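**Q** structure for the following, please:
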Amino acid sequence: MLADARHVMPEALKFPGDQRFFLAALERAALIVHGRHSYEDQPNSARRKRLVATRSIAALAPDPSNRNGTLWNPAGAAFEQGCKAAGVDAGSVAIIGGPEVFALFFDRFDTFWLSRAPQVRLPDGEPCFPGVPEHTPEQILAAHGLRACEAEMLDEAAGVSVTAWRRATPS
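**A** Predicted coordinates for the structure are as follows:
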């Protein structure tokens, strides 16, 4: 689960090591992509270029609440059009969720960083991907051609780790 039943990330899922890892990734990204319930809540959030996936518009529109934001309906505009509208034509993209937004990119990710906090339970929480809990996040990533690679422990006491799932290269 990536949020509680109200679509909010509870404090129980916020670990300093994971937050540092997340912030470092955001600092490297040229563009942030997320849905209406996801946000980064970081000191530099307002300065980052972003696409906000929404069904409330036909295709693309400026985000009235963020001068660096572009509203994007994936059913009405290709991702590349969204990038152009956001003023981004090069660099890495950080897809920060939610579940439906992650699913848009399953077959495009070159790397997906999957964090695990095994001691946290969120009954009736929001799954990280469509198809969870019927399948594990690992099964879903593998089904889309990604494989687990390096892992890093972010919080030893809480057992919080992150694993890079990378696109398998053809042999």
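
**Q** hey, let's count contacts and neighbours off CA atoms from now on
**A** Fine.

**Q** right, and the helix or strand after whichever strand in the chain runs longest?
**A** For the chain, the longest strand by residue count, based on DSSP state E, is strand 146-155. Note on strand 146-155: by DSSP states H and E, the next helix or strand toward the C-terminus is strand 160-167.

**Q** did I read that right, Q19 in a helix?
**A** Yes - judged by DSSP: H, G, I helix; E, B strand; the rest coil, Q19 forms part of a helix.

**Q** next, the angle from the longest strand of the chain to strand 160-167.
**A** Taking axes from the mean of the first three to the mean of the last three C-alpha atoms, to 10 degrees, one finds strand 146-155 and strand 160-167 inclined to each other by 160 degrees.

**Q** one more, please, to line up against the first structure:
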Amino acid sequence: MTVARPRIEGYAVISREGMIATADGRFPDAIRIPADHEFYQDSVDRASAVANGRHSAEGGEKEKLRHRLVLTRRVNRLVTDPHNPRAILWNPASTPFEEAWKRLGIKDGILAVVGGTDVFQLFLTIGYDAFYLTRTEASVPGGRPVFPGVGSSATVEEVMARHGLARRSTRLLDAATGTVVEEWSPASAGAQ
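**A** As a prediction, the model looks like this:
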């Protein structure tokens, strides 16, 4: 069976500092925006599979029903998650992405990348077809950034641009909180 590369889409909600979590890894209530949650859940519902780190997942009743790649350094080969037969434990340092995707048994479709920081960074190098970045006005100082270095040595925009991504559109999700979602895609794709 020939397996096509999936469309890779990233999904993150960030504070104004570019943080996705508090310093101890908790998802901050300040960036928990109902309109974003609805956008996010609708998006992962359309995906063929989800990629996340051991401590990041989309939550909800459908989480165990989705095919997924769980990125972890605790395995050296692809292993079915003992707690979820639809999930594959994957260490990118020992197994290429193409092999992990093939192991899921999905011919094509969308892979929704949902975090955390190291997972978002890895897929910058693999290549996003789109990255949906939800920006809030909330403050989460000293938290965990969406990408390594954000907040200390680089902005989110600088990291995305260094990896060949350009902002294509911005849409208001929630006027009351000033929350918007930006779509970033490869600059080589041209303006839309």
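
**Q** where does the TM-score land?
**A** The TM-score (TM-score structural alignment, normalised by the length of the first structure) is 0.95; 170 aligned residues with a C-alpha RMSD of 1.2 Å.

**Q** quick revisit: quick one: the longest strand of the first structure aligns where in the second structure?
**A** Aligned by TM-score structural alignment, strand 146-155 of the first structure corresponds to residues 165-174 of the second structure.

**Q** next: stretch 70-89 of the first structure.
**A** Alignment of stretch 70-89 of the first structure against the second structure: residues 88-107, by TM-score structural alignment.

**Q** which stretches in the second structure count as strands?
**A** Going by DSSP E, the second structure shows strands at 7-14, 19-21, 49-53, 67-71, 79-80, 87-90, 110-113, 130-135, 144-145, 165-174, 179-186.

**Q** out of those strands, nearest to P34 of the second structure?
**A** For these, the distance to P34 of the second structure is smallest for strand 165-174, at 8.5 Å, taking C-alpha to C-alpha.

**Q** got the buried residues for the closest one?
**A** 165-167, 173 (16 or more other C-alpha atoms under 10 Å).

**Q** mean shift of the match of strand 146-155 of the first structure relative to the first structure?
**A** Following superposition, stretch 165-174 of the second structure is found to deviate from the first structure by 0.8 Å on average (mean C-alpha distance after the TM-score superposition for the first structure).

**Q** show me what S45 of the first structure aligns to in the second structure.
**A** In the second structure, S45 of the first structure lands on E63 (TM-score structural alignment).

**Q** give the contact list for the residue lying closest to its match once chain neighbours are set aside.
**A** Using C-alpha to C-alpha, 6 or more residues apart in numbering and skipping the chain neighbours, the partner closest in space to E63 of the second structure is A57 (7.6 Å). Each residue near A57 of the second structure by C-alpha atoms under 8 Å, 6 or more residues apart in numbering is listed here: 63, 114-115.

**Q** ok, now how distant is A57 of the second structure from G115 of the second structure?
**A** Distance, A57 of the second structure to G115 of the second structure, using C-alpha to C-alpha, to the nearest Å: 7 Å.

**Q** closest to the centroid, which residue in the first structure?
**A** I96 (2.0 Å; C-alpha atoms, centre = their mean).

**Q** and that one, what does it touch?
**A** 32-34, 38-40, 102.

**Q** ChimeraX command to pick out the buried ones of the residues you listed?
**A** The following ChimeraX line selects those of those that are buried, judged by 16+ other C-alpha under 10 Å:
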select :32,33,34,38,39,40,102
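
**Q** most widely separated two among the contacts of I96 of the first structure?
**A** Largest pairwise distance in the contacts of I96 of the first structure, by C-alpha to C-alpha, is 15.0 Å, between E40 and F102.

**Q** so what corresponds to Y40 of the second structure in the first structure?
**A** In the first structure, Y40 of the second structure lands on F22 (TM-score structural alignment).
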